[in-house]
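[1] Make a model of this:
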Amino acid sequence: MSVDASFEQLGDFLRACRARVGPEEVGLPVFGRKRRVAGLRREEVAQLAGVSVDYYVRLEQGRGQHVSDAVLDAIGRALRLDPTEYEHMWDLARPTRVSARQLAPSTARPGVQVLLDRIDAPAFVLGRCMDVLTWNPAADAVMGLSAMAPHERNMARHTFLSPDADRFYPDWERVAADTVAFLRLDAARHSHDARMAALVEELSAGNPCFRPLWDAHQVAEKTHGTKRLRPADGTVLDTAYETLSFPGDPDLMLVVYTTAPRTARVGAEPSVTAARP
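    Below is the predicted model:
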């Protein structure tokens, strides 16, 4: 995503957030006549943020190259952004340029694999764009990663492009929304990453459910949560997960599913046959 595209995304994000905030939530009077827009009007956001309507309109039009820190803070408060949304707004307003040597690694260092192999629960490492870089036998038993083609070892591709996804994820709609919300966050943090832009286009073309979720501009961290999985043997696993970042490699995440031992099948041969997108 180019710098200009980042400011355009900032405008889209502000419009989406504005539509999600009702006037009553921010103490504005609501009159009897029907409002023509969902959420706040642009002039109401400008009033709450203490800026001119023209200035705020320019931001929503993608002309936010010189927005000040104070204005960003004020708009964040006016739109009642949560900490993750607030950070996302700043990432879009302050796009960074980095050299190729600063890009995230495409593989995990050997010591990480040693760590994975010592974890009894299903565990794997995610890289940029939600690529699965490496995993342990327990994760392979549940997800069938070693049976997948290398380009298929990507959580977003598997969610939206695999014909097996709605069986593997019984709560597919929730998983899909969570996946897109994290991709949105990651894309803003790395506006230079052409691979992310290509992935978004691939998912948009490959699944009609993706684009509406992407255009909703919801953002969420992938820190912890719960997920329901159904491996090839038909067992439904209700599992929690935790994620940890690696010091020195902040774009890599260790994901651990805290599945019950009887269902994790630690050390079993891969049982999920990869479905080709």
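
[2] make it CA atoms for all contacts and neighbour counts henceforth
    OK.

[3] Please tell me how far His190 sits from His224.
    Per Cα to Cα, to the nearest Å, His190 is found 22 Å from His224.

[4] Hmm, Ala156 is touching Ala181, no?
    No - the pair Ala156 / Ala181 is not scored as a contact, 10.9 Å apart, by Cα atoms under 8 Å.

[5] For the stretch 51-200 of the chain, just list every one of the strands.
    123-126, 132-135 (DSSP state E, counting those that start in this stretch).

[6] nearest to Glu44, of these?
    Closest of these to Glu44 is strand 123-126, at 40.9 Å (criterion: Cα to Cα).

[7] List the contacts of that closest one.
    108, 116, 132-136, 138-139, 252-257 (Cα atoms under 8 Å, 6 or more residues apart in numbering).

[8] and with 10 Å instead?
    106-108, 112-113, 115-117, 131-140, 145, 153-155, 241-245, 251-258 (Cα atoms under 10 Å, 6 or more residues apart in numbering).

[9] For the buried ones among those, write the corresponding ChimeraX selection.
    In ChimeraX, a selection of the buried entries from those looks like this (16 or more other Cα atoms under 10 Å):
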select :108,112,116,117,131,132,133,134,135,136,137,138,139,140,145,153,154,155,241,242,243,251,252,253,254,255,256,257,258
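
[10] I'd like the strands of the stretch 51-200 of the chain written out as TSV, with distance to Ala46 added.
    Output for the strands of the stretch 51-200 of the chain, formatted as TSV (distance: least, Cα to Cα, whole Å):
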stretch	distance to Ala46
strand 123-126	40
strand 132-135	43
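
[11] Let me know which of those strands is the nearest to Ala149.
    strand 132-135 (11.6 Å).

[12] Distance-wise, check the most centrally placed residue in the chain relative to Ala156.
    Centroid-nearest residue in the chain: Phe182, 0.9 Å away (criterion: Cα atoms, centre = their mean). Distance, Phe182 to Ala156, using Cα to Cα: 10 Å.

[13] And Arg42, by the same measure?
    34 Å.

[14] Those two: who's more crowded?
    Remark: of Arg42 and Ala156, Ala156 carries more neighbours, 23 against 19, as counted by other Cα atoms under 10 Å.

[15] before we move on, back to that, so for His190 and His224, which residue has more residues nearby?
    Ranked by neighbour count (other Cα under 10 Å), His190 and His224 place His190 first, with 22 against 14.

[16] Sequence B follows; please return its structure for comparison with A:
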Amino acid sequence: MDLSAELSEFLRSRRARLKPQDVGLPDFGRHRRVPGLRREELAQLAGVSVAYYTRLEQGNGRNVSMEVLDAIARALRLSETERAHLTHLARPTAKKRQRAAVTNRPQQVRPGLRHMLDAMEGVPAVLVGRRLDILAWNRMARALLSDFEALEPHERNVARRLFLDPGVRDLYVDWECKAVEVVSLLRLYAGRCPDDPELLALVGELTVRSEEFGVLWAAHTVADKGHGTNRLRHPLVGELTLGYETMRVAGGDPDLMLVTYQAEPDSPSAEGLRMLARWGVDEPADA
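    The predicted model follows:
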């Protein structure tokens, strides 16, 4: 992945989403030729020369200081996640390149982690790795989300299933929101590991096979997976409203995440999970 092009497109997309009135500048309405702020306006807000900012937006981030990046991030009103993404794109260090090289090695799930998943009875849980690959799951996750065991290994990927599997699309009540979240996570990973060949292959495949993915990928939104709520339309127990929590797994692999799902106590969704626990996995979610 070309970091210079990524840096250029990211800065342009962030500048385009800001309106002059958002930053206290006069708006000349229909006389503006570009969406969002002009380069000159952004440079003024960041306290850098127009020529300097133009070079940066053209993808030339060589020798840019953290002070300048922080000033541009403030002017663009970037979130903390977006700031980190900007830094990954503009200042790719040797250490980051070394980490990216590690992505060619298959990820391993320790036996202890698998035992932990199995012990989490009543709590759907999955281990998600690089590129949002689904590496391990417990019985409840299989009953709630999908029959992962019936899938080929390359098909066990959150993004691939969300955009290419109609059954998974139907599972999410707010599919559009879930799609934005997933693409934003892939974008964040791409900034950290731009040389990952499997990521490039995945993005290429999804761009060709899903117009919706292509549109979202071009938007350059980035977000880290943390916590939130998913509304699911389960074929066996009906609609479920479940919170999810994401935790990084210690042990030397920064790209391994544990994701768990839970319902509010004494809610209809909690009863739905109990029903799934009783029924087991004879009929998984997308059967």
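
[17] so how far is stretch 98-107 of the second structure from its chain's centroid?
    19 Å (Cα atoms, centre = their mean, to the nearest Å).

[18] for the second structure, longest strand please?
    Ranked by number of residues, the top strand in the second structure under DSSP state E is strand 238-248.

[19] okay, the helix or strand following it sits on what stretch of the first structure?
    Using DSSP states H and E, the helix or strand that follows strand 238-248 of the second structure in sequence is strand 257-262. Taken onto the first structure by TM-score structural alignment, strand 257-262 of the second structure occupies residues 253-258 there.

[20] Could you do stretch 51-68 of the second structure as well?
    Mapping stretch 51-68 of the second structure onto the first structure (TM-score structural alignment) gives residues 54-71.

[21] who touches the matching stretch?
    By Cα under 10 Å, 6+ apart, the list of residues contacting stretch 54-71 of the first structure from outside reads 3-16, 42-43, 45-47, 49-51, 74-77, 90, 92-95.

[22] tell me which residues in it are buried?
    Across stretch 54-71 of the first structure, burial judged by 16+ other Cα under 10 Å covers Tyr56, Val57, Leu59, Glu60, Gln61, Gly62, Arg63, Gly64.

[23] Quick check: the second one vs Met148 of the first structure, distance?
    Using Cα to Cα, one obtains 47 Å as the distance from Val57 of the first structure to Met148 of the first structure.

[24] swap in the last one?
    For Gly64 of the first structure, the distance to Met148 of the first structure equals 43 Å [Cα to Cα].

[25] swap in the third one?
    In this structure, Leu59 of the first structure lies at 43 Å from Met148 of the first structure, with Cα to Cα as the measure.

[26] hang on, the earlier thing: mutual contacts of Phe182 and Ala156 of the first structure, please.
    Cys129, Met130.

[27] Okay, helices next: where are they in the stretch 101-250 of the second structure?
    For the stretch 101-250 of the second structure, the helices defined by DSSP state H, counting those that start in this stretch occupy 111-119, 139-144, 158-164, 166-171, 175-192, 197-209, 211-218.

[28] Those: which one's closest to Lys19 of the second structure?
    With Cα to Cα as the criterion, Lys19 of the second structure lies closest to helix 211-218 of these, at 19.9 Å.

[29] Give the aligned range of the closest one in the first structure.
    Counting by TM-score structural alignment, helix 211-218 of the second structure lines up with residues 208-215 of the first structure.

[30] got the buried residues for that stretch?
    For stretch 208-215 of the first structure, the neighbour count (16+ other Cα under 10 Å) marks Phe210, Arg211, Leu213, Trp214 as buried.

[31] Arg91 of the second structure and His85 of the second structure: what is the separation?
    Arg91 of the second structure is 10 Å from His85 of the second structure, by Cα to Cα.

[32] ditto for Asn157 of the second structure
    Going from Asn157 of the second structure to His85 of the second structure by Cα to Cα gives 23 Å.

[33] Please apply the same query to Leu117 of the second structure.
    Noted for Leu117 of the second structure: a distance of 31 Å to His85 of the second structure, by Cα to Cα.

[34] ditto for Gly167 of the second structure
    Applying Cα to Cα to Gly167 of the second structure and His85 of the second structure gives a distance of 33 Å.

[35] Between those two, point out the one with more neighbours.
    Per other Cα under 10 Å, whichever of Gly167 of the second structure and His85 has more neighbours is His85, with 23 against 15.

[36] Quick one: neighbours of Pro247 of the first structure, just the number.
    8.

[37] for Lys225 of the second structure, same thing?
    Lys225 of the second structure: 18 neighbours (other Cα under 10 Å).

[38] And the residue in the second structure sticking out farthest from the centre, how far from Arg38 of the second structure?
    Outermost residue of the second structure with respect to the C-alpha centroid, by Cα atoms, centre = their mean, is His31; its distance is 36.5 Å. Counting by Cα to Cα, the separation of His31 of the second structure from Arg38 of the second structure is 12 Å.

[39] what do you get for Gly204 of the second structure?
    Shown here: Gly204 of the second structure relative to Arg38 of the second structure, a distance of 31 Å by Cα to Cα.

[40] These two: who's more crowded?
    Comparing Gly204 of the second structure with Arg38 by other Cα under 10 Å, the one with more neighbours is Arg38, at 18 against 12.

[41] any idea what that one aligns with in the first structure?
    Applying TM-score structural alignment, one finds that Arg38 of the second structure aligns to Arg41 in the first structure.

[42] Spit out the contact partners of that match.
    Taking Cα under 10 Å, 6+ apart as the test, what Arg41 of the first structure contacts is Arg15, Arg18, Ala19, Val21, Gly22, Pro23, Arg35, Gln47.

[43] what sits against the second one?
    Spelled out, it's Arg18 of the first structure. Arg18 of the first structure neighbours (Cα under 10 Å, 6+ apart): 12, 37-42, 44-45, 78-81.

[44] Mind picking the two most distant members of those residues?
    Using Cα to Cα, the pair of those lying farthest apart is Val37 and Leu81, separated by 19.3 Å.

[45] between the two, who's got more neighbours?
    Higher neighbour count among Val37 of the first structure and Leu81: Leu81, with 18 against 10, using other Cα under 10 Å.

[46] Give the equivalent position in the second structure for that one.
    Matched across to the second structure, Leu81 of the first structure falls on Leu78, judged by TM-score structural alignment.

[47] Which residue in the first structure aligns with Ala159 of the second structure?
    If you follow Ala159 of the second structure across to the first structure using TM-score structural alignment, you land on Ala156.

[48] and the buried residues of stretch 54-71 of the first structure, which of them are in helices?
    Tyr56, Val57, Leu59, Glu60 (DSSP state H).
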